[in-house]
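Trainee: Have a look; sequence and predicted model below, questions after that.
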Amino acid sequence: MKPAKIDPRVQRTRRLLREALVQLTEERGLDGFSVQELADRATVKRATFYLHYEDKQALLAEYIGELLQELRVAMFDPDGQPPDYDYASGEPHPSFVRLFRHLAERYDVYHALLVRRRVPELSSGMVEIVRQFVAEGLEFAQPDDRLLTARRDVTLKYTEAAYVEVIIWWIERQMPYAEKEIAAQLMDLSIHGPYRELPAWAGSGRGKPGGG
């Protein structure tokens, strides 16, 4: 059964309310404006707002839910699994490319709700999606714990935190690298770490520079 079509007028109202929500949240924080101010910014009546949503939190929850679903679709195949990937190809993981493309397409929203204000529902939801992706990718790439450089739970936490912070930094800096380029850099860091070759001090037995 096909989902029922939404009236274009309803779609327009919801779009206006979401845009106003993002703008006002970035400017003042979610608690810094009233429903009346939100309706005024969206150029709709206050009563119209309440025809669609119980309160601001309900509007925010709906929007974040849809954003996270879009993010999940970008990073996973329809069956819920990361797509097949040749780790020796030298190309960025297609899920990373789609991830950053999604972020770029929704830049204003993520800047307001993830960087400027870091709304917990969005940041925690993103972490959960990234955690699943990292866990499944790590299991595929190296299922043997003995061949990891740290305990699996530590490796997962380290990697997911790095991914999320890179995402936030990339948005905060106004996307200084193209989607494919930042995806490739993140892929290289995931597989090879920060060094293409070990630094000279690594095999000298003298400790790192400045380490005594």
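Mentor: Structure received.

Trainee: contacts, neighbours, all on C-alpha from now
Mentor: Fine.

Trainee: quick one, what contacts the residue nearest to the spatial centre of the chain?
Mentor: Nearest to the mean C-alpha position of the chain, by Cα atoms, centre = their mean, lies residue 126 at 5.0 Å. When contacts are counted by Cα atoms under 8 Å, 6 or more residues apart in numbering, residue 126 touches 68, 71, 164.

Trainee: after the helix or strand containing it comes which helix or strand?
Mentor: Assessed by DSSP states H and E, residue 126 sits inside helix 120-141. Next along the chain after helix 120-141, taking DSSP H and E as the criterion, comes helix 152-172.

Trainee: in that following helix, what's buried?
Mentor: Using 16 or more other Cα atoms under 10 Å as the test for burial, helix 152-172 gives 152, 155, 156, 159, 160, 163, 164, 167, 168, 170, 171, 172.

Trainee: and the residues you listed as JSON lines, adding distance to residue 46?
Mentor: Shown next, in JSON lines, are these (distance: Cα to Cα, whole Å):
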{"residue": "152", "distance to residue 46": "51"}
{"residue": "155", "distance to residue 46": "49"}
{"residue": "156", "distance to residue 46": "46"}
{"residue": "159", "distance to residue 46": "45"}
{"residue": "160", "distance to residue 46": "41"}
{"residue": "163", "distance to residue 46": "40"}
{"residue": "164", "distance to residue 46": "37"}
{"residue": "167", "distance to residue 46": "36"}
{"residue": "168", "distance to residue 46": "34"}
{"residue": "170", "distance to residue 46": "36"}
{"residue": "171", "distance to residue 46": "33"}
{"residue": "172", "distance to residue 46": "33"}
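
Trainee: Second structure for comparison follows:
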Amino acid sequence: MEEKADLRKKRTKRLLRTALLELVEEKGLERVTVRDLTERAEINRGTFYLHYRDVPDFMERLSGEIFDGMKSLLTQLNPYEIKQYAEKGVPYPGAVQVLNYVAQNADYFRVILGPNGDTRFSMKVKEFMSDHLYSHVFSKASDEFKFPRDYLIAFITSANIGLYTHWILNGMSMPVEELALFITRILYKGPLAVAEILK
């Protein structure tokens, strides 16, 4: 009995997630009502209120879950490890993991990064990446940098977010391994050197 209730709950959340993302893509988060959502998901309003306070609460919780999953992968990234993979011509495993996670949640990322999405999510990811790089990766290497460290970090984080956004909004046509290898090379060699390789 408990298992059936759990399956029902998962199914309801799945239906609501699909409905929410469809509606946000169509008209933007601010215009989505509980009525829109429950009609699209074909569930009653009472069921919605068992799980969520309102539409913003639902989106906030969904974004929180996605962010937590991404955060656990981003904390494992270390740019200093990229060199060994780039020199072998293989993708950095951390990049593969992040891209696979994005692909598994493509419905969410396509909407949140799209024209009716929420820029706060990508800013949150960018801030977390910056914090991680600043505090844990480049913290002991300040003497090695002849260029301001915050600019280097801004470049790395913005480039990564830009690549993920471009990839997802263009239907993820490039395979994960291929894009991960491109990211590995571009982080190691820089964009102009990679452009020369690809000529």
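Mentor: Noted; the coordinates are in hand. What you see is a predicted model, and the numbers here were worked out from it, not measured in a lab.

Trainee: TM-score for these two?
Mentor: Remark: TM-score between the superposed chains equals 0.83 [TM-score structural alignment, normalised by the length of the second structure]; 191 aligned residues with a Cα RMSD of 2.8 Å.

Trainee: quick one on the thing from earlier: next one: the helix holding residue 126 of the first structure to chain centre, how far?
Mentor: In terms of Cα atoms, centre = their mean, to the nearest Å, the centre of helix 120-141 of the first structure is found 10 Å from the chain centre.

Trainee: now swap in stretch 22-36 of the second structure and tell me
Mentor: On Cα atoms, centre = their mean, the centre of stretch 22-36 of the second structure falls 21 Å from the chain's centre.

Trainee: Ok, stretch 159-171 of the first structure next?
Mentor: 8 Å.

Trainee: Provide the aligned range in the second structure for it.
Mentor: Stretch 159-171 of the first structure corresponds to residues 156-168 in the second structure, going by TM-score structural alignment.

Trainee: buried residues in the helix holding residue 126 of the first structure?
Mentor: Buried-residue list, helix 120-141 of the first structure, by 16+ other Cα under 10 Å: 122-123, 125-126, 129-135, 137-138.

Trainee: for the residue lying closest to residue 54 of the second structure once chain neighbours are set aside, what are its contacts?
Mentor: Leaving out its chain neighbours, the residue that sits closest to residue 54 of the second structure by Cα to Cα, 6 or more residues apart in numbering is residue 34, at 6.7 Å. Applying Cα under 8 Å, 6+ apart to residue 34 of the second structure gives the contacts 45, 48, 54, 55.

Trainee: Which PyMOL command selects the buried ones in these?
Mentor: The PyMOL command for the buried members of the contacts of residue 34 of the second structure (criterion: 16+ other Cα under 10 Å) is given here:
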select buried, resi 48+55
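
Trainee: can the contacts of residue 34 of the second structure go into JSON lines with extra columns for secondary structure?
Mentor: As requested, these are exported to JSON lines (DSSP: H, G, I helix; E, B strand; the rest coil):
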{"residue": "45", "secondary structure": "helix"}
{"residue": "48", "secondary structure": "helix"}
{"residue": "54", "secondary structure": "coil"}
{"residue": "55", "secondary structure": "helix"}
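
Trainee: ok, the contacts of residue 34 of the second structure vs residue 3 of the second structure, which is closest?
Mentor: residue 48 (20.0 Å; Cα to Cα).

Trainee: Please tell me how far the closest one sits from residue 187 of the second structure.
Mentor: Computed as Cα to Cα, to the nearest Å, the residue 48 of the second structure to residue 187 of the second structure distance reads 44 Å.

Trainee: try residue 78 of the second structure
Mentor: 11 Å.

Trainee: do residue 154 of the second structure as well
Mentor: 13 Å.

Trainee: ok, now residue 73 of the second structure?
Mentor: Taking Cα to Cα, one finds residue 73 of the second structure at 18 Å from residue 187 of the second structure.

Trainee: can you check residue 106 of the second structure too?
Mentor: For residue 106 of the second structure relative to residue 187 of the second structure (Cα to Cα), the value is 24 Å.

Trainee: ditto for residue 95 of the second structure
Mentor: Looking at residue 95 of the second structure against residue 187 of the second structure, where the rule is Cα to Cα, the gap reads 11 Å.

Trainee: Can you pick out the residue with more neighbours from these two?
Mentor: residue 95 (23 against 19; other Cα atoms under 10 Å).

Trainee: Please name the nearest non-neighbouring residue to that one.
Mentor: residue 180 (5.3 Å).

Trainee: Map that neighbour onto the first structure.
Mentor: Residue 180 of the second structure maps onto residue 183 in the first structure, by TM-score structural alignment.

Trainee: what residues are up against its match?
Mentor: Contacts of residue 183 of the first structure by Cα under 8 Å, 6+ apart are 92, 93, 96, 97, 100.

Trainee: 7 Å instead?
Mentor: 92, 96, 97 (Cα atoms under 7 Å, 6 or more residues apart in numbering).
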